[in-house]
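A.B. asks: Below are the sequence and a predicted model for it; my questions follow.
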Amino acid sequence: MDYSNERVAIFVDGANMFYAQRVLGWHLDFARVIEYFTRGREIYNAFYYTGVQVPPDNSQRDFLTALRHLGFTIREKSIKETLDQSSSSVIRRANLDIEIVIDMFSTVNRYDVAVLMSGDGDFERAVELIRSRGKEIVGVGTRGMISSELENACDRYVKLEDIRSEVEKVR
């Protein structure tokens, strides 16, 4: 089958992939990720969503600069700190789920296949609606960190463990 005129959009939930890599014990090479998911297809765009520390952390800045050089559109939000009253611990987070969904919908006419790199079940309804518009949705995550709702909503779900040789950062 000839996929050469199909366009792919990649949406990376940065926090989800950060924890996935920690669980896996190896790192993703995002140039190889793009290569793997576009094989024989055209890339429309790749988006990376992440929380950033204020002031910015140098290693994260360097990482985001490298992603920009690969052609990623970076969406970032300042990390907010809140105190968990029950444990007295500080919770740091920057939720970018809405930004991911907005980009998936606002660009829906520019791609044929959406690759959603997240295991977050909050995306289930958005995935169902995008599929109803005739788009193929490929979910990507790691075992033990994939919501069954999201996995079932996608056309197919790729486990990072199964494609390690294709997407791992080789040092």
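C.D. replies: Perfect, I can see it now. Keep in mind that what you see is a predicted model, and the values were worked out from it rather than measured. Residues are numbered from 1 along each chain as shown.
A.B. asks: hey, let's count contacts and neighbours off CA atoms from now on
C.D. replies: Noted.
A.B. asks: residues in contact with the helix or strand hosting A66?
C.D. replies: Assessed by DSSP states H and E, A66 sits inside helix 58-69. Applying Cα atoms under 8 Å, 6 or more residues apart in numbering, the contact partners of helix 58-69 are 30, 52, 74.
A.B. asks: Which ones among those residues lie within strands?
C.D. replies: 52, 74 (DSSP state E).
A.B. asks: Tabulate the contacts of helix 58-69 in TSV, adding columns for distance to V23.
C.D. replies: Shown next, in TSV, are the contacts of helix 58-69 (distance: Cα to Cα, whole Å):
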residue	distance to V23
F30	18
V52	21
I74	24
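A.B. asks: alright, now check it against this:
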Amino acid sequence: MKTVWIADAAYLFNFARARNGIDYLKLKNELEKANGGPIYESYYLNSIQDPSTEAQNAFHSWIKSAPPKGPKMRVQLYKLKDMHNKCPNCAHQFDRQVQKGVDVGIATLMIKLAAQDIYDRLILSAGDGDFEDAISYIKSDLQKEIWVNGAEASLSTDLQSYSDRVLWLDDMLPTIDKST
């Protein structure tokens, strides 16, 4: 059975931020253990600032590296966009950067790879219920198996309801912790 893993990096970052961080190589090893064998292809999708920092470039280079050095993931990066905000109470204006295109990129990649028959099983590390339509189509119309990898506190019940199996990040934490 060919398995593809797609990781929403912002989702995993938010999970890791409240902890000691997570190690993507250890996470991939845990997913392969649950899968009963190797993962055929892995994808890491995220947004970055432009220009990117040296630390970001080094991390993205590492994440592309093959085991035992790295998790060997294909990296797809999107630009951040400025979001203009205005305080309703004081009229103060401020900007902040937000992701642009990552969720659409994930949904497109899931459907494209399924339609090309690249995988039999998809492991999606994400929690956003916005993926429900894509997951439903892949499962019902394209007859692919869907596993969702997420946190108990932030995994959409819509995604849970379509998944063939849920792999809880919380249960994996002792193994994937970056500090161990």
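C.D. replies: Received the coordinates, thanks. No experiment lies behind these values; they were computed from the predicted model shown.
A.B. asks: Can you give me the TM-score here?
C.D. replies: The TM-score (TM-score structural alignment, normalised by the length of the first structure) is 0.88; 165 aligned residues with a Cα RMSD of 1.6 Å.
A.B. asks: Going along the chain, name the strands of the first structure.
C.D. replies: 7-13, 42-52, 72-78, 80-84, 89-93, 113-117, 136-141, 156-159.
A.B. asks: what would those look like in CSV with distance to Y19 of the first structure and mean neighbour count?
C.D. replies: Output for those, formatted as CSV (distance: least, Cα to Cα, whole Å; neighbours: other Cα atoms under 10 Å):
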stretch, distance to Y19 of the first structure, mean neighbour count
strand 7-13, 10, 23
strand 42-52, 12, 20
strand 72-78, 17, 17
strand 80-84, 18, 12
strand 89-93, 13, 13
strand 113-117, 12, 24
strand 136-141, 10, 22
strand 156-159, 14, 17
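A.B. asks: Let's have those strands in CSV, adding distance to Q21 of the first structure.
C.D. replies: Listed next are those as CSV, based on distance: least, Cα to Cα, whole Å:
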stretch, distance to Q21 of the first structure
strand 7-13, 12
strand 42-52, 15
strand 72-78, 19
strand 80-84, 23
strand 89-93, 18
strand 113-117, 12
strand 136-141, 10
strand 156-159, 12
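A.B. asks: So which of the ones you listed is nearest F123 of the first structure?
C.D. replies: Checking the strands of the first structure against F123 of the first structure by Cα to Cα gives strand 113-117 as the closest, at 9.1 Å.
A.B. asks: So which bit of the second structure is the closest one matched to?
C.D. replies: Under TM-score structural alignment, strand 113-117 of the first structure corresponds to residues 121-125 of the second structure.
A.B. asks: average offset between that stretch and the first structure?
C.D. replies: In the superposition with the first structure, the aligned residues lie an average of 0.7 Å away from stretch 121-125 of the second structure, counting by mean Cα distance after the TM-score superposition for the first structure.
A.B. asks: Burial check on the residue nearest to L113 of the second structure when sequence neighbours are not counted, number of neighbours?
C.D. replies: Once flanking residues are discounted, L113 of the second structure sits nearest to Y119: 6.8 Å by Cα to Cα, 6 or more residues apart in numbering. For Y119 of the second structure, the neighbour count with other Cα atoms under 10 Å is 20.
A.B. asks: which ones are touching Y119 of the second structure?
C.D. replies: Y119 of the second structure touches 1-4, 40, 113, 144, counting by Cα under 8 Å, 6+ apart.
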